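> Coordinates for the following, if possible.
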Amino acid sequence: MKGPLLIMAGIALFGLLDANTKLLSGEFSPAQALVFRHGVLLVLLFGARAVSPLAGGTLHTRHAGLHALRAASMLVSGMMFFLTFRHLPLADGYLVFFTNPFMIMLMAGVFLGERIPRAAWLWSGVAFSGVLLALAPQLGQPGGSLLGYAYALLATVFYSINITINRALRGETGFARLLVWPSALGFVVFAPFAAWLWVTPDLLQTGQLMANGLLAGVATVTLALAFRHAGPARLAPFEFIALPWSVALDYLVFGKVPDAILLLGGGVVVLACVMSERAAKARTGS
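Below you'll find the model as predicted:
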């Protein structure tokens, strides 16, 4: 159960990150938030390595090209998601993003040669139907555009590339390499824009901006570790757990009471995860 538990924990952490970012979004530019995020990660990592030189493992890798591609895909995915919600309502963007488990399974089959059982496609499809059910009342609202859907599709493709590379790098131990390269690239790229759009935060906001870095780092490592312990076929349905988790955060953080159709869609997602895991256990005889 390590893989499923880790991916659910990673998605939960990303949900907390998104909620914290939403609280900050009215005051700060995305560039400033991302510079804080990447800067905090770099300070924490190299601070830990100053105390213990091998903290997080070695930075040396025999797969420099894969790490460079992973860092670039994370950067492009983040930019595309930001642009998506300038042009689309949230529900439309989320629906496009929830196609990512299918993309990840396809990429794992094509590029990593992994076998994807029919049960994984089936229960991922059931989970996606739960998402569609939950979001259907909100789809097609005014404000959507073809450009927005293009941004959402690109964001999802590059996110799926990132996850597939995480799986390809599963033989590497430690987490330092998973953090340092995307953080360094993100800091260098976003620093000029952050300086241009800088807003001085107060003490509480500084803490929130720093928390973004900590949450992003732990979530990134947790998600990468999930794909070291299990393949996309087993984990794909669990990615849809983001739907009920986002509903819970909307209620707990922003006081938004979910309607019955959202709860029903979330229930379908949870059912699909349970049934997918039962199918995986039956295949392995455990």
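
> Every contact and neighbour count from this point should use C-alpha atoms.
OK.

> Tell me which stretches of the stretch 1-150 of the chain form helices.
2-24, 30-51, 64-87, 90-97, 100-111, 118-135, 146-168 (DSSP state H, counting those that start in this stretch).

> so residue 93 makes contact with residue 84?
Yes. With contact defined as C-alpha atoms under 8 Å, residue 93 counts as touching residue 84 (6.6 Å).

> now the other sequence, so there's something to compare against:
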Amino acid sequence: MLAGIGLFGLLDANSKLLSAGHEVWQVLLVRFATLLLVVFTIRALVPGWGGALTTRFPRLHAARSLVMLGSAICFFQAFRLLPLAEGYLVFFTSPFLVLALSAWLLKEAPPPVAWAWCAVGFAGVAIGLAPGLLGGGEAGGAPLLGYLYALGGTFCYSAVFTLNRQLRAEPGIGRVLVWPSLLGFAVMLPLGLTHWSPPSALTLAQMAGNGVIVGIATVCLAEAFRHATASRLAPFGYSGLVWSLTWDFAFWGRVPPLAMLAGAAVVVFACIMSERAAARRP
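A predicted model of the protein is given here:
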């Protein structure tokens, strides 16, 4: 779990670096193409790796692929405008959105105390983002758009998590990697070629590296959930904040304001308490 979260943090940092000179469509096109190439190369060398690609739930996989694509686009655009740590602060509201989606789609009714902790968590987000929203962030109002992108990406990610629970009867990593990548490649191909900007050898390697990183990270998380329960693993997800702070300082020299750190502490605490309350429901 820690390895997977760390790799996703590296993916976001690398994408932010790429966003300075290339459009999201081009970066994602190379990412999906690389991931497909890697997966099918491994399957050629190790027949049957990742399990079957056919599915009994094509509609669920189609929905999952769509929201995964939405998540990738939104987070890329969010981190183009925001420091990593601020984007992750919005992302940490995902457990609250999962509660809402589970209540709506899976008919799982969390106890009222879980909703109360949700309210506390969003208050923490408000504390952390207040400096940017009130004019202490980037100029020109860019952060507000960045926050909206981050919220959209978080909603899509929460939908992916909810759909994963509906697909838990299907073992194997192959479907999880291939179907979203095929859809992403098909959508990004015309857009990526239209907005193609000739990359340097290093930049192209960074784009291809994203495909390798996301593939390994996905496998790591799948293995984590195979060996431990979601409730056991959930707190480790907040290690993403440490990675975001680290990359923000290492690449851009950013030191987070105290309000952001205070808000993050409130959000993480509220998430943990909300998840504990939901786990104790009858």
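
> picking that back up, can you tell which of the helices of the stretch 1-150 of the first structure is closest to residue 57 of the first structure?
Smallest distance to residue 57 of the first structure across those (C-alpha to C-alpha): 9.2 Å, for helix 30-51.

> re the thing from before, overlap in contacts of residue 93 and residue 84 of the first structure?
When contacts are counted by C-alpha atoms under 8 Å, 6 or more residues apart in numbering, residue 93 of the first structure and residue 84 have 148, 149, 152 as shared neighbours.

> Turn the residues you listed into a markdown table, columns for neighbour count.
Converted to a markdown table, those look like this (neighbours: other C-alpha atoms under 10 Å):
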| residue | neighbour count |
| --- | --- |
| 148 | 22 |
| 149 | 19 |
| 152 | 26 |
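
> any chance of these in a markdown table, plus distance to residue 189 of the first structure?
As requested, those are exported to a markdown table (distance: C-alpha to C-alpha, whole Å):
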| residue | distance to residue 189 of the first structure |
| --- | --- |
| 148 | 23 |
| 149 | 25 |
| 152 | 21 |
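
> and of these, the nearest to residue 80 of the first structure?
Nearest to residue 80 of the first structure, judged by C-alpha to C-alpha, of those is residue 152 at 6.6 Å.

> re earlier: of the helices of the stretch 1-150 of the first structure, which is nearest residue 202 of the first structure?
With C-alpha to C-alpha as the measure, helix 2-24 is the member of these nearest residue 202 of the first structure (11.7 Å).

> which residues sit against that closest one?
Contacts with helix 2-24 of the first structure, where a contact means C-alpha under 8 Å, 6+ apart, come from 33, 205, 208-209, 212, 215-216, 218-220, 222-223, 225-230, 234-235, 238-239, 241-242, 245-246, 249, 253.

> cutoff 6 Å now
Here helix 2-24 of the first structure makes contact (C-alpha atoms under 6 Å, 6 or more residues apart in numbering) with 212, 215, 219, 222, 223, 226, 229, 230.

> With stretch 249-267 of the first structure instead?
Stretch 249-267 of the first structure is contacted from outside by 130, 131, 133, 134, 244, using C-alpha under 6 Å, 6+ apart.

> ends of that stretch, how far apart?
Start and end residues of stretch 249-267 of the first structure are separated by 16 Å (C-alpha to C-alpha, to the nearest Å).

> So if I had to pick from residue 93 and residue 84 of the first structure, which one is more boxed in?
Ranked by neighbour count (other C-alpha atoms under 10 Å), residue 93 of the first structure and residue 84 place residue 84 first, with 26 against 23.

> How about the contacts made by the more buried one?
Residues in contact with residue 84 of the first structure, defined by C-alpha under 6 Å, 6+ apart, are 148, 151, 152.

> how about the residues you listed in CSV, adding distance to residue 257 of the first structure?
Converted to CSV, the contacts of residue 84 of the first structure look like this (distance: C-alpha to C-alpha, whole Å):
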residue, distance to residue 257 of the first structure
148, 27
151, 29
152, 26
